[in-house]
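Peer 1: this one's sequence-less:
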């Protein structure tokens, strides 16, 4: 008869504490990724009832690019200037399909490229959470799923923009 392997109550409590703490950290990372993405993604994804059009980028500063807005949706009015976030995905002299944020002149890229680009923070959060899940929770399969999902999202966004 082999001796039974028993864990002391202290080690079970430590294991549960580590699981709870690392699970909370991983969940908070993912929630932060969704939160950071949703501010832009909601406008790019839920375009019904929003002003849609194109922006011909004429000027780019350190953080923003501007240009005249030409409406594509009914009820939308042309504007002399709207503001797009300056990123790798926006270049001076190009025209982009955009959705205007309500009550202002801020615009968000529309279409598949805009949607994928809006979810880039979630892609980074998925990669970071995969490290926490693998190292802190010792769940390698779940960590691989998170890491591959984040990599796929970031790769798709890179290729789309």
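Peer 2: That came through fine. What you see is a predicted model, and the numbers here were worked out from it, not measured in a lab.
Peer 1: switch to C-alpha atoms for all contacts and neighbour counts from now on
Peer 2: Noted.
Peer 1: Just give me the longest helix of this protein.
Peer 2: Counting residues, the longest helix found in the chain (DSSP state H) is helix 9-45.
Peer 1: Tell me the helices and strands packed up against the next helix or strand after it.
Peer 2: Next in sequence after helix 9-45, counting helices and strands by DSSP states H and E, comes strand 52-56. Contact analysis of strand 52-56 by 3 or more CA pairs under 8 Å, 6 or more residues apart in numbering; DSSP states H and E lists strand 64-71, strand 95-100 as its packing neighbours.
Peer 1: The very next helix or strand once past strand 52-56 packs against which elements?
Peer 2: Following strand 52-56 in sequence order, the next helix or strand is strand 59-60 (DSSP H and E). Here strand 59-60 touches strand 64-71, going by 3+ CA pairs under 8 Å, 6+ apart.
Peer 1: 10 Å instead, please
Peer 2: Strand 59-60 sits against strand 64-71, strand 79-85, with contacts defined as 3 or more CA pairs under 10 Å, 6 or more residues apart in numbering; DSSP states H and E.
Peer 1: related to what we said a few turns ago, flag every buried residue along the longest helix of the chain.
Peer 2: By neighbour count with 16 or more other CA atoms under 10 Å, helix 9-45 contains the buried residues 19, 22-23, 25-27, 29-30, 33-34, 36-38, 40-41, 43-45.
Peer 1: Next: stretch 141-151.
Peer 2: Those would be 143-144, 146-151, for stretch 141-151 by 16+ other CA under 10 Å.
Peer 1: One more: stretch 96-116?
Peer 2: Neighbour count says stretch 96-116 has 96-101, 106-111, 113-116 buried, by 16+ other CA under 10 Å.
Peer 1: alright, now check it against this:
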């Protein structure tokens, strides 16, 4: 090294590596969150955008491993009575209980409506928030943002579980 030239600092040698880490981990975190929204939106759109959808109640008569069935009694105008509809089995669905539901267009599948249905439809986003918090904390080293993401995920999952009970 030439004595008149200053030694390269450690920060200037690691700057490209740090930038690459920030960009790549930021992209992974965003991808996880987009996947959570995408996974939730399939059900959330039916629950949140109810205009023109068939609304009613279902009394659960039988439950299998993954689904429960029962007769559909319409509440909204234009909805038709059905002898049997299919509902995903979750922690809050019990045989003999009656639930407010919305029929998915073009199917015999129903989803819970009301606050419980909205919260339950966003459960995949809650899991994505938890996973993204780990990526943000470890990869981006943004602990406050990671705590915010993780806390939001836990709050959403807890609220969904409580609403379904």
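Peer 2: Looks like it arrived, so ask away. All values reported here derive from a predicted model rather than from experimental measurement.
Peer 1: Just give the TM-score of the two.
Peer 2: Overlay of the two chains. TM-score (TM-score structural alignment, normalised by the length of the first structure): 0.94; 159 aligned residues with a CA RMSD of 1.6 Å.
Peer 1: returning to what we had before: please convert the buried residues of stretch 141-151 of the first structure to CSV, extending it with secondary structure and distance to residue 123 of the first structure.
Peer 2: Below are these laid out as CSV (DSSP: H, G, I helix; E, B strand; the rest coil; distance: CA to CA, whole Å):
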residue, secondary structure, distance to residue 123 of the first structure
143, helix, 13
144, helix, 13
146, helix, 9
147, helix, 9
148, helix, 10
149, helix, 7
150, helix, 4
151, helix, 7
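Peer 1: Nearest residue to the middle of the first structure?
Peer 2: Note on the first structure: the residue nearest the mean C-alpha position is residue 119, at 2.5 Å, using CA atoms, centre = their mean.
Peer 1: That one pairs with which position in the second structure?
Peer 2: Alignment note (TM-score structural alignment): residue 119 of the first structure maps to residue 122 of the second structure.
Peer 1: was I right about its match contacting residue 35?
Peer 2: No: counting by CA atoms under 10 Å, residue 122 of the second structure stays clear of residue 35, with 11.8 Å between them.
Peer 1: tell me which element the counterpart of residue 157 of the second structure in the first structure falls in.
Peer 2: Under the alignment by TM-score structural alignment, residue 157 of the second structure pairs with residue 154 in the first structure. Secondary structure assigned from DSSP H and E places residue 154 of the first structure in helix 140-160.
Peer 1: Does that helix pack against any helices or strands, and if so which?
Peer 2: Contact here means 3+ CA pairs under 10 Å, 6+ apart; on that basis helix 140-160 of the first structure packs against helix 111-118, helix 120-136.
Peer 1: Residue 39 of the first structure contacts residue 115, doesn't it?
Peer 2: No: judged on CA under 10 Å, residue 39 of the first structure makes no contact with residue 115 at a distance of 11.5 Å.
Peer 1: returning to that earlier point: and the helices and strands packed on helix 140-160 of the first structure: which comes nearest residue 161 of the first structure?
Peer 2: Shortest distance between residue 161 of the first structure and these, using CA to CA, is found for helix 111-118: 5.4 Å.
Peer 1: Relative to the whole chain's centre, how far out is that closest one?
Peer 2: With CA atoms, centre = their mean, to the nearest Å as the basis, helix 111-118 of the first structure stands 10 Å off its chain's centre.
Peer 1: Any chance you could list what contacts it?
Peer 2: Contact partners of helix 111-118 of the first structure, identified using CA atoms under 10 Å, 6 or more residues apart in numbering, comprise 36-47, 89, 96-99, 108-110, 123, 153-161.
Peer 1: Give me the mean deviation of that helix from the second structure.
Peer 2: Its matched residues in the second structure lie on average 0.4 Å from helix 111-118 of the first structure after superposition (mean CA distance after the TM-score superposition for the first structure).
Peer 1: and the angle from that helix to strand 95-100?
Peer 2: Orientation note: helix 111-118 of the first structure sits at an angle of 70 degrees relative to strand 95-100 (axes from the mean of the first three to the mean of the last three CA atoms, to 10 degrees).
Peer 1: tell me the angle of helix 111-118 of the first structure relative to helix 120-136?
Peer 2: Going by the same axes, to 10 degrees, helix 111-118 of the first structure is angled at 40 degrees with respect to helix 120-136.
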